[in-house]
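Pasting a predicted model and its sequence here:
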Amino acid sequence: MKLPLLALATLLLHNSLPVHATIRLPALVGDHMVLQRDTKVPIWGWAAPGEKVTLTFQGKTYAAVPASTGKWQVTLPATPAGGPYTMTLRGQNTLTIQDILVGDVWLASGQSNMELPLRDPNAPKPNSYPVVVHAEQEVAAANFPQIRQFTVKKQVSNQPRLESEGYNWKLCSPSTAGQFAAVPYFFARDLHQHYKVPIGIISSPWGGTPAEAWVSGEALKVLPDFQAKVVEVEKQTTPENNDPNTPTGLFNGMIAPLIPYAVKGIIWYQGESNANRAEQYRTLFPTLIKDWRGRWGYDVPFLFVQLANFKETEPEPAESDWAELREAQALALTLPRTGMAVAIDIGDGKDIHPANKQDVGHRLALVARKVAYNDKQVVAAGPTFQSMRVTGNKVQLRFTDAGSGLQVKGSNGVLKGFAVAGADKKFHWATAKLEGQQVVVSSEAVPTPVAVRYAWASNPEATLYNREGLPAAPFRTDQWEGVTHGKK
């Protein structure tokens, strides 16, 4: 079928590399950028096909010849942390990039809890966005010129885009910090203060979006639930799309153009928009992780925030789609070089956007130190269920990641949030006690227990921690059919 001339022209404009007689660079490559240390770093751009392009960095000059498409690429050798440096590119024109730092670069993506700004009075925000705790004091103290953020412009596309617009690299200062995404800022601050190296954040989230919007069409088509939807998207004759919920649309518009910019790792905070399809997320989320890693060409550390507590508390044990989504997130930890920050104790039952972003960023930074920086001494997670043993009407629970020991927090020293069930699958609140490095639970209503759940609710009461102050991850020992079973 022939495309209308206007549609064809639009398609070529957005998805072909136009030929230019002068060197042109992607938005990511510019003044104040942070380059990834200790690894090879690709720098790319466009020029006239066959035009000789040279790039000079740290006293060495590298040459490239654009392909027929006009694209060229140079790979810089591994460089230790440092700067500021200058980069000069020459062809028919000359470009100079100044104030370049070499440190660690992190891509931050997901939905609104990764997007929420520290404090930006000039930016329109949804009425549901709260003010981050102590925002005024945080902004006033944010004098970290070696922390820098590049914000990707929101863009949905039916086909992978070759370029993405952005809002330039901004240095962190009291005059700019309010515009920084809060979770990435606190994450970057922790790492910067600990490792004393520059930290660059590439911020590419979009509030309210589902995970399937962030997966490439090629990877998404492997999943039966999304095959037909992706095919329909790919049939579109123009790349423009205004719906951020479109499967693969945000990968095409906001992730594909960032590749292959070298990164230390990825932080991800998303899942609220997929909670009603939590069982599906068990497959979808690992697909996203493996897809992005395949695009970058290496096992990028992938760290994520488990959904915070939200909604009304339940008086009795009940099923929960949010609990099932948290379980789906935790199952992704079977993939190598992944890590999870638990947030069930720092949410807000009445606001899906909790104001406490400091603890989220800090916990992600602990996970980064463990997973991405290979710090074997850091305690990065709270108690994690390991095994259970039934003795009469009691169940003994063992945990890993107990740190220097288990402890009870809140509820006047009483362990709460545990429920037990017998073969009838009816859960009852349990009495729970610490016995050394174990938790022992029982209920008079369940003489023969077969299953235990902890913090299995949309807004659970978190009481079990390690002595390092990190909460136990929610868990269940059963595999009974949940409320999101079969939902697409």
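That came through fine.

from here on, contacts and neighbour counts on C-alpha atoms
Fine.

Can you get me a residue count around residue 418?
For residue 418, the count of nearby residues is 30 (other Cα atoms under 10 Å).

Identify the residue spatially nearest to it, adjacent ones excluded.
Take residue 418 and drop its neighbours on the chain: the residue closest to it by Cα to Cα, 6 or more residues apart in numbering is residue 454, 4.5 Å away.

what's the distance between the one you found and residue 23?
Spatial separation of residue 454 from residue 23 under the definition Cα to Cα, to the nearest Å is 58 Å.

With residue 475 instead?
Residue 475 sits 54 Å away from residue 23, taking Cα to Cα as the criterion.

do the same with residue 188
As for residue 188, its distance to residue 23 is 32 Å (criterion: Cα to Cα).

Out of these two, name the residue with the larger neighbour count.
The residue with the greater number of neighbours, taking residue 188 and residue 23 and applying other Cα under 10 Å, is residue 188; the counts read 28 against 23.

what's in contact with the host helix or strand of residue 323?
Counting by DSSP states H and E, the secondary-structure element that holds residue 323 is helix 321-331. Taking contacts as Cα atoms under 8 Å, 6 or more residues apart in numbering, the residues outside helix 321-331 that touch it are 271-272, 274-279, 281-282, 285, 306-307, 340, 455-458, 474-475, 482-484.

who touches the residue nearest to residue 418 in this structure?
417-419, 474-476.

now do 6 Å
Residues in contact with residue 454 (Cα atoms under 6 Å, 6 or more residues apart in numbering) are 417-418, 474-475.

just checking, residue 342 touches residue 306?
Yes. Checked against Cα atoms under 6 Å, the pair residue 342 and residue 306 is within contact range at 5.2 Å.

okay, pairing it with this:
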Amino acid sequence: MPRRVNAGSIVTIATTVLATTASLTAAVAPAAANPAPAATLLPAATASAGGSASAAATACDAAAAGFTPVLQLDLPERASYLNETPPYSLDRTAEIGSNFDRVGYCLELNGPDGPQWVWTAMEPFSNDARRIGLPTRPGELVRQRVGDLEVRSNVPSVTSGTGQTGYLEMWPNQYQESASTQVANASPNTFDVDDNPTSPLGYGSFQVSQVGPTRPSNLAAKQVFSINTFTESDNSLLSLGIGTNLGGQPDWTFANNANRYSQRKLTAYVRTALVALTESPQDRQLIPRDTSGGSTVPVAGRVTDSRVKRVQLRVTSNGKTETFTSSSSTFRFTPRIKAGLQEYTFELRASGPGIDRVVARRDGVVSGDVYVVQGQSNAEAAKYSGAANAEESPYLRSYGTSTSNGTISGADRVWHYATGDVTNQSGSVGQWAIRMGRRIVDTYKVPVALFNGAHGGQPINFFQRNDANPDDLTTNYGRLRERLETAGVISQVRGVLWYQGESDNDNASVHVTGFTSLLQDWRSDFGSGIPGGSRYYVYQVRTSPCGNTTAMNLREAQRDLGDTAGVTVLSTNGLSGHDGCHYAYLGGYRDMGDHTFAVLARDLYGGPSAGVAPPNPASVTASGSELTIQLRSTDPLTVDAGSAADFRVEGAAVTVSSVTYQPGGKLVLTLSGPPAGVTGLTYQGHNSAGPWITNATGTGLLAFTLPVTS
């Protein structure tokens, strides 16, 4: 059950993979191959497999006109439904199968405040009628925004109306009050409309909320209804309510109040489908742009009701609408959308004698670019000091969750807004990644999808692919790969950004062997649809990070990867917001995002090249009492006073007294004495703040160890 643990309470989730979501991209379930006979509703008296012949009348009957009741349950005071099907008095899910295009719920309570009821209907979050009831088995997880929410209620605190945005939290698990930040104005300190499912099973959440349509939003998020505690095993009273709980946890968690109601009835409804879709975007989906500067977005399916004589698709953006029409029983439209800062709405309408209905609507579809972030904790880039939430944008997206739990990860198969300050939750991408993405959005006016698969504190073998099963959700590689695959972007990854190595403890050979294998798998799996393939970027880690022994062997090996592996090496020197392990936002992750943006802009967007490449030495020569470092670039550098202390001379008892930059890409080091016997020169940089040698973008000189020649 939810229980207090330090900063968070826990309430939790499941163990098999939820493969169906609100996605219209998913194939229609087998039941749709034999659609029900043409009818507005299934016959009300048809016998059901698990309950009585028909549903009892509800207070929502008028609001539910056009819908078919398929599940009905008199909620008990106490329940322990984990791994069991609740004892529905009506269960017609086998008849419905996947033949529905809208889902509705009616919750009726009668207690000290008199009869209370709420009706809500929404786009389907699953194409399987068996998944619209209480989630009681592992993997039955829904955590997503839904559009076109309708709400009606006699409870004053519930906002009645249509065209609203909703948020669903449905699982058999325990959960924490920590927020994913997907919902504006939700709290990370209370159980409310945005909580975090965790691994243990055995509490249960079945909640529908009203939220603002945008992030940020000035609308307060609030509950429509909540039913909790139905998979708890300790005989606890159910916790439930309509609207927001003003006397405890806002979503009724811990309320244990079922015994105050004499009536507790839940009825689930569906609206029978008129068409079966086989191709279509999801809400908020980013579709990779092609070389023509946009994307083709197929919408296809077949008519399942003989009364439908015409199917029409309307694609709207910035007040302009393009219309596609078909009178065939099967249809496939292929509209084009532009890669720019504009969202598209897809609305599919079916019509015929006595019928004129919107059968599918998808909002916020964009065309843009895809990037992958991978590695350990500095790739996760959680909020350590300072927030990155100001970098969020409606044009920054992500898909699924980077959590290490394969069941939770596998159940999250919808598009989210990208968020930078939290980790291992829906849409979390890390602080420097969201800064980098925002710079691309603002500068080049193209939406960006970020997929973060990082996991803190792990050596390089943790990230390897299971070649026998590349989509193995028990592996880090499999969880990331499967997200990219189901999002439809795996062959369109423009760049992979890798920050890892601290946990390899300066074992250069193990790191290079592991990275070489990983890079080979990436090149096999990612970016085959991109002209020239994906680009790969490797961050050189900082010195002695997080108590690990990362001296110079591994860092020099990472620098060499730029020559031996065909990757671009990025520097983390020059970032003064380093705490010896991680980074503050200001002076740390924010600046890292800016440096990365500059390199991506140069490589992929035609941006400027001057002052962008990390300063990288080519050779070191000795002459008199000086050493001269010849850099690979002639970009001017800034040398802070005191930078000499970061150099170490090998083979002679001399030190570096001063450093100056000379035109032509030279760093001249004055020694404390003649360089007789000098064999090598090492530059490590240092932890935390201090003097740096940086280029025009503030990127620091790469750490290196090189031989010295006369």
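On my side now, so go ahead. Every value quoted in this text rests on a predicted model; they were computed, and no experiment measured them.

How alike are these chains, TM-score-wise?
Once superposed, the chains reach a TM-score of 0.66 (TM-score structural alignment, normalised by the length of the first structure), with 400 aligned residues with a Cα RMSD of 4.9 Å.

quick revisit: ok, which pair from the contacts of residue 454 of the first structure is furthest apart?
Pairwise distances across the contacts of residue 454 of the first structure (Cα to Cα) peak at 10.7 Å, for the pair 417 and 475.

Next one: the spatially most central residue of the first structure from residue 469 of the first structure, what distance?
Centroid-nearest residue in the first structure: residue 268, 0.8 Å away (criterion: Cα atoms, centre = their mean). In this view, residue 268 of the first structure and residue 469 of the first structure are 22 Å apart by Cα to Cα.

try residue 338 of the first structure
Counting by Cα to Cα, the gap from residue 338 of the first structure to residue 469 of the first structure is 21 Å.

Neighbour count for the two, which is higher?
More neighbours surround residue 338 than the other of residue 338 of the first structure and residue 469, with 24 against 16 (other Cα under 10 Å).

I'd like the distance between the nearest residue to that one once chain neighbours are set aside and residue 368 of the first structure.
The shortest distance from residue 338 of the first structure to any residue that is not its chain neighbour, by Cα to Cα, 6+ apart, is 4.9 Å, and that residue is residue 302. In this structure, residue 302 of the first structure lies at 9 Å from residue 368 of the first structure, with Cα to Cα as the measure.

Please apply the same query to residue 164 of the first structure.
In this structure, residue 164 of the first structure and residue 368 of the first structure are separated by 27 Å, where distance is defined by Cα to Cα.

swap in residue 34 of the first structure?
18 Å.

for residue 161 of the first structure, same thing?
Note on residue 161 of the first structure: its distance to residue 368 of the first structure, by Cα to Cα, is 30 Å.

For the stretch 501-650 of the second structure, which segments count as helices?
Listed in chain order, the helices of the stretch 501-650 of the second structure (DSSP state H, counting those that start in this stretch) span residues 508-525, 553-564, 590-604.

between those helices, which gets nearest to residue 19 of the second structure?
The closest of the helices of the stretch 501-650 of the second structure to residue 19 of the second structure is helix 508-525. By Cα to Cα, the value is 21.3 Å.

buried stuff in the closest one?
508, 510-512, 514-515, 518-519, 521-522, 525 (16 or more other Cα atoms under 10 Å).

show me where the stretch 151-300 of the first structure has strands.
Counting by DSSP state E, counting those that start in this stretch, the stretch 151-300 of the first structure has these strands, from start to end: 156-157, 166-172, 199-205, 240-241, 265-269.

which of the ones you listed sits most buried?
Mean neighbours per residue, mean count of other Cα atoms under 10 Å, is largest over the strands of the stretch 151-300 of the first structure for strand 199-205, with a mean of 28.

In the second structure, what stretch matches that one?
Residues 448-454 of the second structure are the counterpart of strand 199-205 of the first structure, counting by TM-score structural alignment.

Count the residues that sit near residue 33 of the first structure.
Neighbour tally, residue 33 of the first structure, other Cα under 10 Å: 26.

With residue 299 of the first structure instead?
If we define neighbours as other Cα under 10 Å, then residue 299 of the first structure has 17 of them.

isn't it right next to residue 290, touching?
No. In this structure, residue 299 of the first structure sits apart from residue 290 without contact. The criterion is Cα under 6 Å, and the distance is 8.3 Å.

what's the overlap in contacts for these two?
Contacts common to residue 299 of the first structure and residue 290, judged by Cα under 6 Å, 6+ apart, are absent.

Just the closest of the contacts of residue 454 of the first structure to residue 132 of the first structure, please.
Comparing the contacts of residue 454 of the first structure against residue 132 of the first structure with Cα to Cα places residue 474 closest, at 25.5 Å.

Who are the contact partners of the equivalent of the closest one over in the second structure?
The criterion is TM-score structural alignment: under it, residue 474 of the first structure has residue 703 as its aligned partner in the second structure. By Cα under 6 Å, 6+ apart, residue 703 of the second structure lies in contact with 683-684.

can you check residue 672 of the second structure too?
Each residue near residue 672 of the second structure by Cα under 6 Å, 6+ apart is listed here: 654-655, 657.

Now render the residues you listed as CSV, adding secondary structure.
What follows is those, written out as CSV (DSSP: H, G, I helix; E, B strand; the rest coil):
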residue, secondary structure
654, coil
655, coil
657, strand
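
which of the residues you listed are buried?
If we count by 16+ other Cα under 10 Å, the contacts of residue 672 of the second structure have these buried: 654-655, 657.

Now tabulate the contacts of residue 672 of the second structure in TSV and tack on distance to residue 279 of the second structure.
Compiled in TSV, the contacts of residue 672 of the second structure are given as follows (distance: Cα to Cα, whole Å):
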residue	distance to residue 279 of the second structure
654	70
655	67
657	67
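
tell me which of those is nearest to residue 462 of the second structure?
Using Cα to Cα, residue 655 is the member of the contacts of residue 672 of the second structure that sits closest to residue 462 of the second structure, with 40.5 Å.
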